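Q: Return a 3D structure for these sequence lines:
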Amino acid sequence: KRCLDDSGECPAFAVDYRNNRCFKLDRNTQGRGQEIVSSPGKSYFEKICVRAAIPPQCRENKWHFERVPGRELRGLDDRQRTLVQSRRDCIEACLQETTFLCRSAEYDSATLNCRLSRSDRRSNPQEYVTAATTVEYLENQC
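A: Model prediction:
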């Protein structure tokens, strides 16, 4: 709640569920993606501003996408876009997809590939696998 009240002064926060603590952070992972380390019982949240229209049913949500570094949905790509410059651009491509409901995407920062899918890790858990460290799984929460 404190982070929401601070508006632009809170680019990120972390939650330690085991110790019931929340940490306001003064910077995000822009250019520092490899510094984030997975830790059981903890979550990291980061504010981003997308230029795509947010669906009406999702506008009140506190977050619209979950990001998991180093994971992907194997073999379930419905559309691939090349030369996508950022994770935000990949998220926007997912939100703007019109030929199918984009439930997830993967962004590879090394190849600049963005893969869109009508599936997600819940609909196909057996295909949710470890990927290269440059790949980020992005799940639409709308």
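
Q: drop to CA atoms for contacts and neighbour counts, all remaining ones
A: OK.

Q: Name the residues of the strand or helix carrying Phe45 that are buried.
A: If you go by DSSP states H and E, Phe45 is part of strand 42-46. By neighbour count with 16 or more other CA atoms under 10 Å, strand 42-46 contains the buried residues Tyr44, Phe45, Glu46.

Q: do stretch 92-111 as well
A: 92-96, 102-109.

Q: what's the closest of these to Val129?
A: Within the buried residues of stretch 92-111, the smallest distance to Val129 is 11.9 Å, found for Glu106 (CA to CA).

Q: Now do the helices in the protein.
A: For the chain, the helices defined by DSSP state H occupy 2-5, 87-96.

Q: Rebuild the ones you listed as JSON lines, extending it with distance to Ala132.
A: Shown next, in JSON lines, are those (distance: least, CA to CA, whole Å):
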{"stretch": "helix 2-5", "distance to Ala132": "32"}
{"stretch": "helix 87-96", "distance to Ala132": "15"}
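
Q: Go through these and name the closest to Ala131.
A: That would be helix 87-96 among the helices of the chain, by CA to CA, at 15.9 Å.

Q: Report the spatially nearest residue to the residue most central in space within the chain, omitting neighbours in sequence.
A: Central residue of the chain (CA atoms, centre = their mean): Arg67, 2.9 Å from the mean position. With sequence-adjacent residues excluded and distances taken as CA to CA, 6 or more residues apart in numbering, Arg67 is closest to Leu138, at 4.6 Å.

Q: Could you also give me the structure for this second sequence? I'd like to compare it with the first:
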Amino acid sequence: MLSVRVSPYVVAGVLVVCVGALAQETIQPPVSQPVPVFADINFESVNPEVTDCAPEKVSFELVTGYVYSAPADMLDSQPGTLMLTDCIDMCRNNRSCLSVNYETGLCVLFSSHADMYPGSLTSSQFPVFTLYVQKNCLSDSPPCDRAWSFERVMGFKLGSYSRKNSRVSSRQECEVQCLLETDFPCRSANFNNATGDCDISDMDRHTAVGTGAFQPAENSEFLENNCVDDPVRLCEFQKMEGRILKTVDSVFQEVASLEDCKRLCLTASFRFCPQDEGDAHIVLQEDVSGVCINMVGLVLACSVFLVAQLVIIVAWTAVWHRRRRSKLEEPLSPATTTESLRQLYDSGYPRRI
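A: Take a look at the predicted model:
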């Protein structure tokens, strides 16, 4: 019987080879994530109505509290963006940009939007609060000088205040109907995704606050017009202890005083704006609540009231002087005078001798 002597180095080499083979079988390379089907789509050819839109006809829709998910379509990410308007301007100046996600300090641009892919727009998760803005082309509408034309609230409607109703083919067409309205200032519209009904109204969440008209509705989208002109307002600021805004529209640094903060809020393009004070900077955010007075109407009403009071006082004074003058000029008959004196003496009035 032959005896085979195996060197220890050979045994060690065999073990290394076996371990390496085992590692190759057990450790698999990471599987790459599947690329979305729409990654290779040329969005400029899919959306020529937006990409070829005239600059003055480009419009934006704001959706508060929602985030758009399309990683393959992300064009750019801009940290340090402190104003929503700056984020919107980036998309406006980028021909390929069709939508943005914005949260305080971060602006993300996309080459697609939520209308292309239903279900891609979801509620933002606490504590992150995101604003989604979509670019539209409202070619038949008058120009609007606001950062966004409409604020869109999905699953809600403003009931009982419809002034006109029409059947349209898209949400954007409903927005155009509102912007073109001339019989009354259109402040909002309800669009039904299932039927295409478009109801426009001269009321919005601000003017109808406290009425309970703003309520959930299936297949409905509430569109609030941000292009409508509002009168100058005198707002009441209420301090809220222990609260902070999660996401804001604008951040102003090195503000000197609280009064300067309020002044910035009153002159902002948002109709209502809570404020957060601290570390010499302020933040402004659009809101749907607040106590505001129409200052022009208040001054006009006070002026009319004062003029009416003055007219009443002058008229009453003139009537009183006329009656007094007529009584003084009226001659007294002797019989009346004698009778009056007799009554006076009979009552105990002392006679003069």
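
Q: What is the nearest of the buried residues of strand 42-46 of the first structure to Glu35 of the first structure?
A: Tyr44 (11.8 Å).

Q: Now check the second structure for the residue matching that closest one.
A: Alignment note: Tyr44 of the first structure maps to Tyr132 in the second structure; criterion TM-score structural alignment.

Q: Tell me if I'm right that its match and Leu98 touch.
A: No: assessed by CA atoms under 8 Å, Tyr132 of the second structure is found out of contact with Leu98, at 11.1 Å.

Q: hey, what's in contact with both of the two?
A: Here Tyr132 of the second structure and Leu98 have no joint contacts, going by CA atoms under 8 Å, 6 or more residues apart in numbering.

Q: what's around Leu121 of the second structure, how many residues?
A: Leu121 of the second structure has 17 neighbouring residues, counting by other CA atoms under 10 Å.

Q: Now do the contacts for the residue lying closest to Gln134 of the second structure once chain neighbours are set aside.
A: With sequence-adjacent residues excluded and distances taken as CA to CA, 6+ apart, Gln134 of the second structure is closest to Ser99, at 4.3 Å. By CA under 8 Å, 6+ apart, the contact list for Ser99 of the second structure reads Cys91, Leu109, Phe110, Ser111, Ser112, His113, Tyr132, Val133, Gln134, Lys135.

Q: can you rerun that using 6 Å?
A: Phe110, His113, Val133, Gln134, Lys135 (CA atoms under 6 Å, 6 or more residues apart in numbering).

Q: Check the contact between the last one and Val100; I expect there is one.
A: No: Lys135 of the second structure lies out of contact with Val100 (CA atoms under 6 Å); the separation is 8.5 Å.

Q: Which one's more surrounded, the two?
A: For Lys135 of the second structure versus Val100, the count of surrounding residues by other CA under 10 Å is larger for Val100: 29 against 22.

Q: Now do the aligned partner of the more buried one in the first structure against Gln30 of the first structure, distance only.
A: Structural alignment (TM-score structural alignment) places Val100 of the second structure against Phe13 in the first structure. Note on Phe13 of the first structure: its distance to Gln30 of the first structure, by CA to CA, to the nearest Å, is 14 Å.

Q: hang on, the earlier thing: for the match of Val100 of the second structure, which non-adjacent residue is spatially closest?
A: Nearest residue to Phe13 of the first structure, sequence neighbours excluded (CA to CA, 6+ apart): Lys24, at 4.5 Å.

Q: which residues touch the counterpart of that neighbour in the second structure?
A: Under the alignment (TM-score structural alignment), Lys24 of the first structure pairs with Leu109 of the second structure. Residues near Leu109 of the second structure by CA under 6 Å, 6+ apart: Met74, Leu75, Asp76, Val100.

Q: Would you mind measuring from Ser43 of the first structure to Leu116 of the first structure?
A: Distance from Ser43 of the first structure to Leu116 of the first structure, by CA to CA: 24 Å.

Q: can you list contacts of the longest strand along the second structure?
A: Identified as the longest strand of the second structure according to DSSP state E is strand 214-225. Contact partners of strand 214-225 of the second structure, identified using CA under 6 Å, 6+ apart, comprise 150-158, 187-193.

Q: Give me the range in the first structure that the top helix by length along the second structure lines up against.
A: Longest helix in the second structure, counting residues (DSSP H): helix 295-329. Using TM-score structural alignment, helix 295-329 of the second structure lines up with nothing in the first structure.

Q: So which bit of the second structure is stretch 64-77 of the first structure matched to?
A: Using TM-score structural alignment, stretch 64-77 of the first structure lines up with residues 149-162 of the second structure.

Q: show me where the first structure has strands.
A: 12-16, 21-25, 42-46, 65-69, 71-73, 79-81, 104-108, 113-117, 128-130, 135-140.

Q: Any chance of those strands in JSON lines with distance to Ile36 of the first structure as columns?
A: Output for these, formatted as JSON lines (distance: least, CA to CA, whole Å):
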{"stretch": "strand 12-16", "distance to Ile36 of the first structure": "11"}
{"stretch": "strand 21-25", "distance to Ile36 of the first structure": "13"}
{"stretch": "strand 42-46", "distance to Ile36 of the first structure": "9"}
{"stretch": "strand 65-69", "distance to Ile36 of the first structure": "9"}
{"stretch": "strand 71-73", "distance to Ile36 of the first structure": "14"}
{"stretch": "strand 79-81", "distance to Ile36 of the first structure": "26"}
{"stretch": "strand 104-108", "distance to Ile36 of the first structure": "16"}
{"stretch": "strand 113-117", "distance to Ile36 of the first structure": "21"}
{"stretch": "strand 128-130", "distance to Ile36 of the first structure": "16"}
{"stretch": "strand 135-140", "distance to Ile36 of the first structure": "12"}
